[in-house]
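> What follows is a predicted protein model with its sequence.
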Amino acid sequence: MQTSTVESEANRLREKIEKDFAEARQRTLDLLEPLRQEDLYRQHNRLMSPIAWDVGHIGNFEELWGIRSLPNSGEVFPELDEMYDAVKNPRSVRDKLPLPDREELRSYLTQIRRAVLERLRSVDFSSETHPLLQDGFVYQMLLQHEYQHNETILQTLQLKLGDPYVPTLPLRSLPEENPEVKGMVDIPSGDFFMGTDQVSGVYDNERKRHRVHLPSYRIGIAPVTNGEFLEFVDAGGYRNRELWSAEGWAFVTESEIDAPKYWFRNSDGGWMTRSMAIVGPLNLRRPVIHVCWHEAEAYCRFVGMRLPTEAEWERAAAWDADREESLLFPWGNSPWSSERANLDMLGMMTAEVGAYPSGVSPVGCHQMIGDVWEWVSSDFTSYPGFEAFPYDEYSKIFFGTDYKVLRGGSWATRPGAIRNTFRNWDYPIRRQIFSGFRVASDT
């Protein structure tokens, strides 16, 4: 009886993986559907890869980990490894690579997926001891990798040269008539558990779970809105040297920016914004988006605040003091739904602050998951007891002072690639990402 139960659970896991793989691949293909050949192979911005490289890299990564890294497996296209090596080929040179044409790419993805599924069907999860296969770890990693590249592709499409990107995905209307949400939440001093000890479905940089003590602090009940950031713009914040660090001021003066990316003025001087092909007047109640870490830091100085630390952010999002446990999502441990957070490209833009009351965290913070990735003050460093798994190049080589952490996901993030413990990171000058922030202060 016990053996049959274990086998049934293994079969259910296998079926779920196959279903999730099919859904993830269809989303990738749907994103590519409106694109012409030149759109796929053009380098729309030096910060980003040609979209065709991202697509091929999805397949190469899947072959490497879903076939070659597993016992009793062969190879399919090892000759493509060097071309799709993200470390050897930085984004700035990927347009020079001999990328396969559109049909070859699609055939490549199909052949790799067929081989991965064939290998999956021979996996005995009920008795498997290989670390990549325990609890389906490697398949969850492959899914998240494709999800993350979907968002990377959307970043590129927002930068697209020529006509703006018009998705064929059906878009949903975002919630309207939202209650006004503003102010700060007071968090008392105390301990909480940060990170996770889970292995399958998470990345190595999220481990290990460890106790953190925080003094009392205050954190924004919601992300900073366009209306709030506009006050900084109108007050000459981009021209006020006193609000910027030395690095931030050097970036501002060199780049000559005077507003968030994708803000522009109409013929009457009013502010407009663009998200893909959606252009309209600046909505003052939506979270500000496409700002870099330096802009976030300067705004915080302008209002007498600061950015939250990574630990402060996670405690406000995850810690349920009544139950003395960390939650998987701000709303609890149940899966995402469209009533809880703006994820999964629902409307191809941010929703107004206060749009998701059913997604509020235990301390009362809104929209800590979805809408905008939130910059925090912390550098991207390892947790106590960190062990790289299954490879150094995901997290370990990026630890240090060069990168700042972002939390919470954005409207472009797939639900399977975000949770309270998920850690994103980027250079503090990056603005093409779907990034915003919330403020914090000492008490």
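On my side now, so go ahead.

> can we go C-alpha only for contacts and neighbour counts from here?
Will do.

> what does stretch 430-443 contact?
155, 159, 184, 216-220, 222-224, 261, 287-293, 296, 300, 305-308, 372-376, 406, 410-412 (C-alpha atoms under 8 Å, 6 or more residues apart in numbering).

> So which of the residues you listed are in helices?
Applying DSSP state H to these, the entries found in helices are 155, 293, 296, 300.

> ok, back up a step: in strands, which of the contacts of stretch 430-443 appear?
Judged by DSSP state E, strands contain the following of those: 184, 217-220, 373-376, 406.

> Pull out the buried members of the ones in helices among the contacts of stretch 430-443.
Using 16 or more other C-alpha atoms under 10 Å as the burial test, those include 155, 293, 296, 300 as buried.

> can I get those residues in CSV with distance to Val233?
Converted to CSV, those look like this (distance: C-alpha to C-alpha, whole Å):
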residue, distance to Val233
Gln155, 24
Trp293, 16
Ala296, 12
Cys300, 13
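
> Let's verify Ala317: helix, strand, or coil?
When classified by DSSP: H, G, I helix; E, B strand; the rest coil, Ala317 comes out as helix.

> Pretty sure it sits against Met368.
Yes: between Ala317 and Met368 there is a contact under C-alpha atoms under 8 Å: 6.2 Å.

> Downstream of the helix or strand containing Asp54, the next helix or strand is which one?
Element membership for Asp54 (DSSP states H and E) is helix 51-63. Scanning forward in sequence from helix 51-63 by DSSP H and E, the next helix or strand is helix 102-120.

> Can you point out the buried residues in that next one?
105, 108-109, 112-113, 115-117, 119-120.

> which of the residues you listed lies closest to Arg14?
Lowest distance from Arg14 to the buried residues of helix 102-120 (C-alpha to C-alpha) belongs to Leu120, with 7.2 Å.

> From Ala388, how far off is the nearest residue to that closest one once chain neighbours are set aside?
Computed as C-alpha to C-alpha, 6 or more residues apart in numbering, the closest residue to Leu120 that is not its neighbour in sequence is Arg14, at 7.2 Å. Separation of Arg14 from Ala388 (C-alpha to C-alpha, to the nearest Å): 26 Å.

> now swap in Ser377 and tell me
Counting by C-alpha to C-alpha, the separation of Ser377 from Ala388 is 24 Å.

> could you say which helix or strand contains the residue nearest to Asp20 when sequence neighbours are not counted?
Leaving aside its chain neighbours, Asp20 sits nearest to Leu143 (7.6 Å; criterion: C-alpha to C-alpha, 6+ apart). Using DSSP H and E, Leu143 falls within helix 137-158.

> okay, pairing it with this:
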Amino acid sequence: MIPLAMLAQFRALHHHLLRLIDGLDDAEYRRQYHPDLSPAGWHLGHCLWVENHWLRAVVLGDDRTTRHDARYYQPQYSPKPERGARLPPRDAQLATVAAGFEANILLLADQDQRLDPTHPLMTDHYLPLFLLQHHSQHLETLRMVMTQRALSRHRHAFHPQARLRATPVAHETVSLEAGDYPIGGAAPKAFDNELAAGNARLEDDTIALRPVSNAEYLGFIESGGYDNPALWDALGRAWLDDHPVEAPDHWRRDGRGWWYGIGLEGPHELEPRAAVHGINLHEARAFARWAGAHLPHEFSWETLARQGRLSLAGQAWEWCDNAFFPYAGFKPFPYLEYSTPWFDGTHYTLRGASRYTPAHTRRPSFRNFHTADKRHIFAGLRLAF
């Protein structure tokens, strides 16, 4: 039987997902606000479909609730630009998803003893933990959608009360001595790409105590960092040529030239010491070169995070300088496409979490991954020296 605390977590997560969509009208709920993001309404229906697929079609052998929409809610078969037009009316979708979520909570409560506790996916509550984390990732993605919505709706300059001023890059660091360190997650919560857990041999390393702040990043901007080709590698220069940006994705300037940010709720002051986010790997690498540093390998990051020595971890996802790769002994689970397609040399690892990441996926071993061009993902950086 699923513990009551876990059922309460499901109910809370369902509530957050529904509440984010509830404030959108029908046109907004089906609009694609960013090329890399699905319409908000699709995320909601996808979360219900995934619950029904694993709990009902796979564990119970009953695919009546998933058969009709299988290709639509499986990303590999459903192009993002086509998803919005195919959504049902907003009110109907909200009602269907709310009822489906409630039915699945009752199923997880298992008062009728329909779920076989010996099923491989139910062992140690693996499947409920998997679904909680799946929904948490979509909740964070929905917060990206809402941020892009706020950016698209912003029409008039916001006037911050305090001007963001550049500060020098801090050189407070923590040192990692060479040695063998544990790496990876633990079942049943860990995803397949966190396994098999083992030890890694690491060399001496020195990493910044804190992630790069808004004020430090402003120093890079004001020194001409975006205009200095020496700071950008070939891929970074090519990206910058095609995307002539001058600041993080959500930064804007008023008529005085003062910077401010735009978040889920609209424009806001930029906190100088808060971790910068809204930058991609190319920008993170260019900043690191400008600062006389580099990005850390994810194993050094994980080791210091396990030791509790990284300050402010969790304000923004932190780009690491290594491609996403399988650990020794990796086995795809519970399905091939969760991690395997992304071990392609073009996806890079991010560690930590953002201020918008639910608690279910916050752990030192968790591995996020994106291609180097992504700026909408609440990502920043921490330096290594």
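Structure received. All values reported here derive from a predicted model rather than from experimental measurement.

> Can you pull the TM-score for these?
The TM-score (TM-score structural alignment, normalised by the length of the second structure) is 0.90; 368 aligned residues with a C-alpha RMSD of 2.0 Å.

> distance from the helix holding Asp54 of the first structure to the second structure after superposition?
Helix 51-63 of the first structure: mean distance to aligned residues in the second structure after superposition is 0.8 Å, counting by mean C-alpha distance after the TM-score superposition for the first structure.

> Per the alignment, name the residue of the second structure opposite Val138 of the first structure.
Aligned counterpart of Val138 of the first structure in the second structure: Leu127 (TM-score structural alignment).

> do the same with Pro260 of the first structure
Applying TM-score structural alignment, one finds that Pro260 of the first structure aligns to Pro248 in the second structure.

> what's the answer for Tyr41 of the first structure, then?
Tyr41 of the first structure maps onto Arg30 in the second structure, by TM-score structural alignment.

> most centrally placed residue in the first structure?
Centroid-nearest residue in the first structure: Gly409, 4.4 Å away (criterion: C-alpha atoms, centre = their mean).

> thinking that one is in contact with Trp375, fair?
No: in this structure, Gly409 of the first structure is not within contact of Trp375 by C-alpha under 8 Å, at 10.6 Å.

> Just tell me the aligned range of stretch 323-335 of the second structure in the first structure.
Against the first structure, stretch 323-335 of the second structure falls on residues 379-391 (TM-score structural alignment).

> Can you tell me the number of residues neighbouring the match of Tyr41 of the first structure?
Arg30 of the second structure: 22 surrounding residues under other C-alpha atoms under 10 Å.

> Can you tell me how far it is from Val145 of the second structure?
For Arg30 of the second structure, the distance to Val145 of the second structure - C-alpha to C-alpha - is 11 Å.

> Which residues are in contact with each of those two?
Common contact partners of Arg30 of the second structure and Val145 (C-alpha under 8 Å, 6+ apart): 39-40.

> now Val199 of the first structure, nearest residue through space, not along the chain?
Nearest residue to Val199 of the first structure in three dimensions, chain neighbours excluded: Phe137, at 7.2 Å (C-alpha to C-alpha, 6+ apart).

> hmm, I was thinking of Thr401 of the first structure
Among residues not flanking Thr401 of the first structure along the chain, Asp379 sits closest, at 5.5 Å (C-alpha to C-alpha, 6+ apart).

> buried sites along stretch 302-318 of the first structure?
Across stretch 302-318 of the first structure, burial judged by 16+ other C-alpha under 10 Å covers 302, 305-318.

> what residue of the second structure matches up with Thr110 of the first structure?
Superposed on the second structure with TM-score structural alignment, Thr110 of the first structure falls opposite Ala98.

> What is the equivalent residue in the first structure for Ala57 of the second structure?
Ala57 of the second structure maps onto Arg68 in the first structure, by TM-score structural alignment.

> Revised request: answer the last question for Leu383 of the second structure.
By TM-score structural alignment, Leu383 of the second structure lines up with Val439.

> now do Glu302 of the second structure
Match for Glu302 of the second structure (TM-score structural alignment): Glu314.

> Could you double-check that that match sits in contact with Arg419?
No: the pair Glu314 of the first structure / Arg419 is not scored as a contact, 10.2 Å apart, by C-alpha under 8 Å.

> Quickly find the element holding Asn283 of the first structure.
Using DSSP H and E, Asn283 of the first structure falls within no helix or strand.

> My read is that it contacts Phe229, right?
No: counting by C-alpha under 8 Å, Asn283 of the first structure does not reach Phe229; the two are 11.5 Å apart.

> quick one: contacts of stretch 108-115 of the first structure?
Here stretch 108-115 of the first structure makes contact (C-alpha under 8 Å, 6+ apart) with 56, 59, 62-63, 67, 76.

> Which members of these are the farthest-apart pair?
Gly56 and Ile67, at 15.9 Å, using C-alpha to C-alpha across these.

> SS state for the residue nearest to Thr401 of the first structure?
Going by three-state DSSP: Asp379 of the first structure is strand.

> I'd like the distance between it and Trp293 of the first structure.
Distance from Asp379 of the first structure to Trp293 of the first structure, counting by C-alpha to C-alpha: 11 Å.

> shared neighbours of the two, anything?
Residues touching both Asp379 of the first structure and Trp293 (C-alpha under 8 Å, 6+ apart) are Lys404.

> hang on, the earlier thing: the residue nearest to Val199 of the first structure: neighbour count?
Using other C-alpha under 10 Å, Phe137 of the first structure has 18 other residues around it.

> show me what contacts it?
By C-alpha under 8 Å, 6+ apart, the contact set of Phe137 of the first structure is 131, 199-201.

> if I look at the nearest residue to Thr65 of the second structure once chain neighbours are set aside, how far off is Ile105 of the second structure?
Computed as C-alpha to C-alpha, 6+ apart, the closest residue to Thr65 of the second structure that is not its neighbour in sequence is Asn52, at 6.5 Å. From Asn52 of the second structure across to Ile105 of the second structure, the span is 11 Å (C-alpha to C-alpha).

> Same question for Gln76 of the second structure.
The gap separating Gln76 of the second structure from Ile105 of the second structure is 28 Å, by C-alpha to C-alpha.

> Which helix or strand contains the residue with the largest distance to the centre of the second structure?
The C-alpha centroid of the second structure is most remote from Asp112, which lies 36.3 Å away (C-alpha atoms, centre = their mean). Taking DSSP H and E as the definition, one finds Asp112 of the second structure inside no helix or strand.
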